[in-house]
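**Q** Got a predicted structure plus its sequence, pasted below:
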Amino acid sequence: MRFNGRVFITIGFILTVFPIFALKKVTKAKPTTVITLTNFNSQLSIDLQGGAIVDFHLKSNKINPFTWKVTTAQMPANNKNGAVFQGHFLSLGRWGAPTEGEMKAGVPHNGQAGRDLWKLEKTELGKPIKMTANPPLDGITVERTIQLDTKSSAYKVTEKVKNVTSVGRLFNMVQHATIGAPFLDSTTLIDSNAKQGFLQTMCYPNPSAYEFIFPNAYTDSTKASLDLRTSSNKNSYVSTHIFADSIGWIVAATPHKGLLVGYVWKTKDYPWLNLWQQWVDGKLWAKGLEFGTTGVGKSYQELLAVDTRFHGRSSFFFLDATEVVEKSYIGFEMEIPADFKGVGGLMLENGNVKLIEESTNKEFRIPTELSLK
């Protein structure tokens, strides 16, 4: 364990030792690829295998929202020899499946960086930790810095992606943040300042054909109503949205668990929100709070075949040869009362993440040294 200001860094190689009189030899557990940042009130863990955030919890409330995880058997063929999809991982290069040609070339779903082992770079006292990935199949390098606030349950992630090839290309980045049980249940509330949107099942070739405004969605082409704030409806869906503000945010709250988790970012970095809900065998299995650079979940060939812009927003950006892009977000958690009504507004103000409770207008604050500047 390394002391970093008031943040502890644990690099996990776990050693389990049994009494010498009880066993003939010491038994060592398999090394773990998980690193953990800890301050006086929260803990954040990242798995270097795939780079996913796999745990973020308060010391006063041990519930980890990021328990969602698939099995190796459930993974696509090109992903089976690496990390599984879990917690909050980064979809890089593409959102979802590669093209047929890319699959034959070995490219995994959601990009190679989310499958392979990241390298933890040398850390310095008082500095954010740095980790890197060099996925050759995507022709990029990735540098990520993670800073856990020294005094509160907030952290900042900044990622720099460089195209190391001599050819420009279409590109995407999606923060695939997914919450699971026990934090996620049918009472979980979702709030955001997202605006116009559409369901993925009805977005191609014209994403405006059945558009709506968050949180009031349609389940199908009959325009039957769907409340995106709630989690009690038995629908599985992906609802995609854009923002009118320069800052985007999304919050998931489960009041009877006493906990809220959320994100805030600049919409020039991530102009889209993809809200995913999945039921499996009658149980609420996953809720994705996915913010990124793409909205229409199709291949680049399909995106270019017709005009898929939605209110002027494209579902990709151009990453030129040797170009570097840098994008950031802040994640946070907070304890809430059992009668919490949800979040009606959120802002970064005077060193605080300030949340305004829905209906009551009561203010909740998370003091932080972090900013999106």
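**A** Sure thing, it's come through.

**Q** from here on, contacts and neighbour counts on C-alpha atoms
**A** Fine.

**Q** Would you confirm that Thr141 contacts Trp118?
**A** No - the pair Thr141 and Trp118 fails to qualify as a contact (Cα atoms under 8 Å) at a distance of 10.8 Å.

**Q** Specify which residue of the two has the higher count of neighbours.
**A** Trp118 (23 against 17; other Cα atoms under 10 Å).

**Q** Report the separation between the more buried one and Asp320.
**A** If you measure Trp118 against Asp320 using Cα to Cα, to the nearest Å, the figure is 24 Å.

**Q** Show me where the stretch 1-150 of the chain has its strands.
**A** With DSSP state E, counting those that start in this stretch, the ranges of strands along the stretch 1-150 of the chain come out as 2-4, 7-11, 34-38, 42-47, 52-58, 88-92, 119-120, 129-133, 140-148.

**Q** ok, second structure coming up, stack it against the first:
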Amino acid sequence: MSEILYRNRRAVQLENEHLQIVVTREGGHLAVIRDKATGVNPLWSPPWPTIEPSTYDPAKHPEYGGNSESKLLAGILGHNLCLDLFGGPSDEEAAAGMTVHGEASVNEYEITVEGDTLTQKTTLPCAHLAFQRTIRLPAGARRAAITETVENLESLDRPIAWTQHVTLGPPFLECGVTQFRSTATKSQVIDTGFSDVGYMKPGAEFTWPMVPTLNGGVEDMQLFSDRKVSGAFSTHLMDPERELAYFSAWNPTSGIALAYVWKQSDFPWMGIWEENHGRDVPPWNNQALTRGMEFGASPFPESRRKMIHRGSLFGVPGYCWVPAKSKVTIEYAALLQPVASIDDLEL
């Protein structure tokens, strides 16, 4: 049976001898990529109980806060799809009911499993987009092949944000322990007050992986911070000289490595978000430890208007187009395997 309950959420699983993958029916989150031998799932599970987004009521659920992010946070798990927003809605959109990162994060999905392939589908009624994702996990494989298609249901070309918000959490994510690699090149720290406990120099441009810090030094982003409290966001241009882009993460304690691989031309940007016990408002309550490795079409999480006004960064576009009555399809892969060193991971 592929139907399961995961953290009291309706979900569907796909598995083979090595891996278990779990996708939630509401939100469509890729909640689990688990190594069955060790039980390690690198993806983030929030420290608060999650509920189905359709059941969220601001009056009944104050524990999730009271803003445009609350419905998303009530149900968020692991790898979250941001479509057709990457960031917050405008004040007007929020008043009309739009959530942070768009409808895809809170919609209900039709999910089926046939053989080694899981298919999830939904339609975004406000954005007038149809979305489909297939995840194929062949027998004996440690690599899942993922295909996504966005269809524009309108007679007008559409500029959209389209980001894979892959968030890692404990026990895989350990302060001062978990290591990272990437094809990142030119980089920039977000230029606003993203966090009250930030340590990166706002707006600083740099070359991956050495980020300028507030104390005048630099820090290697290939090792997760060993601070007790911190927060940050930086964006990274994937190497335009390489056809394929990737990030990998490895936990020496478990010996398990996770990687995502995609076409640089599809998703030229990767944002790295850090939340290390720094947010004191509900539902965070200084309890969350995360690192988001968020690859997509946009460099920064921001409103639709700001995305369009920004246009580009480092000469590279900050959004993508879906032509009228047309479909755009992209492919990427996720892999999970035991290795003795992060540099031993074969992509």
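**A** Alright, I've got the coordinates. Small disclaimer: the values here were computed from a predicted structure and weren't measured.

**Q** Work out the TM-score between the chains.
**A** Between these two chains, after superposing, the TM-score reads 0.82 (TM-score structural alignment, normalised by the length of the second structure); 314 aligned residues with a Cα RMSD of 2.7 Å.

**Q** just to revisit the earlier point, please identify every residue contacting each of Thr141 and Trp118 of the first structure.
**A** Taking Cα atoms under 8 Å, 6 or more residues apart in numbering as the contact criterion, the common neighbours of Thr141 of the first structure and Trp118 are Thr132, Ala133.

**Q** returning to that earlier point: can I get the strands of the stretch 1-150 of the first structure in a markdown table with distance to Ile242 of the first structure?
**A** Formatted as a markdown table, the strands of the stretch 1-150 of the first structure follow (distance: least, Cα to Cα, whole Å):
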| stretch | distance to Ile242 of the first structure |
| --- | --- |
| strand 2-4 | 38 |
| strand 7-11 | 35 |
| strand 34-38 | 32 |
| strand 42-47 | 29 |
| strand 52-58 | 25 |
| strand 88-92 | 19 |
| strand 119-120 | 34 |
| strand 129-133 | 29 |
| strand 140-148 | 25 |
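
**Q** Go through these and name the closest to Val238 of the first structure.
**A** Within those, the stretch nearest Val238 of the first structure is strand 88-92; the backing value is 15.9 Å (Cα to Cα).

**Q** Give me the angle between the closest one and strand 140-148.
**A** Using axes from the mean of the first three to the mean of the last three Cα atoms, to 10 degrees, the direction of strand 88-92 of the first structure lies 150 degrees away from that of strand 140-148.

**Q** with the second structure superposed, average distance for strand 88-92 of the first structure?
**A** On superposition with the second structure, the mean distance recorded for strand 88-92 of the first structure (mean Cα distance after the TM-score superposition for the first structure) is 0.5 Å.

**Q** Measure how that strand sits relative to strand 52-58, angle-wise.
**A** Here strand 88-92 of the first structure runs at an angle of 150 degrees relative to strand 52-58 (the same axes, to 10 degrees).

**Q** Glu290 of the first structure is in contact with Val174, isn't it?
**A** Yes - Glu290 of the first structure is within contact range of Val174, at 6.6 Å (criterion: Cα under 8 Å).

**Q** Quick one: residues contacting Gly292 of the second structure.
**A** For Gly292 of the second structure, the contacting residues are His165, Val166, Thr167, Leu168, Gly271, Ile272, Trp273, Glu274, taking Cα under 8 Å, 6+ apart as the criterion.

**Q** Make TSV out of those residues and add secondary structure, distance to Asp239 of the second structure and neighbour count.
**A** Putting those into TSV (DSSP: H, G, I helix; E, B strand; the rest coil; distance: Cα to Cα, whole Å; neighbours: other Cα atoms under 10 Å) gives the following:
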residue	secondary structure	distance to Asp239 of the second structure	neighbour count
His165	strand	19	23
Val166	strand	19	25
Thr167	strand	22	23
Leu168	strand	23	24
Gly271	strand	14	27
Ile272	strand	16	22
Trp273	strand	20	20
Glu274	strand	22	24
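
**Q** Next, format those residues as TSV and append distance to Ala257 of the second structure.
**A** Formatted as TSV, these follow (distance: Cα to Cα, whole Å):
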residue	distance to Ala257 of the second structure
His165	18
Val166	14
Thr167	14
Leu168	12
Gly271	20
Ile272	18
Trp273	19
Glu274	19
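
**Q** and of those, the nearest to Leu14 of the second structure?
**A** Proximity of these to Leu14 of the second structure (Cα to Cα) peaks at Val166, which lies at 18.4 Å.

**Q** so what's the equivalent of the closest one over in the first structure closest to, chain neighbours aside?
**A** Aligning on TM-score structural alignment places Val166 of the second structure opposite Ala177 in the first structure. Excluding the flanking residues, the one nearest Ala177 of the first structure by Cα to Cα, 6 or more residues apart in numbering is His88, at 3.9 Å.
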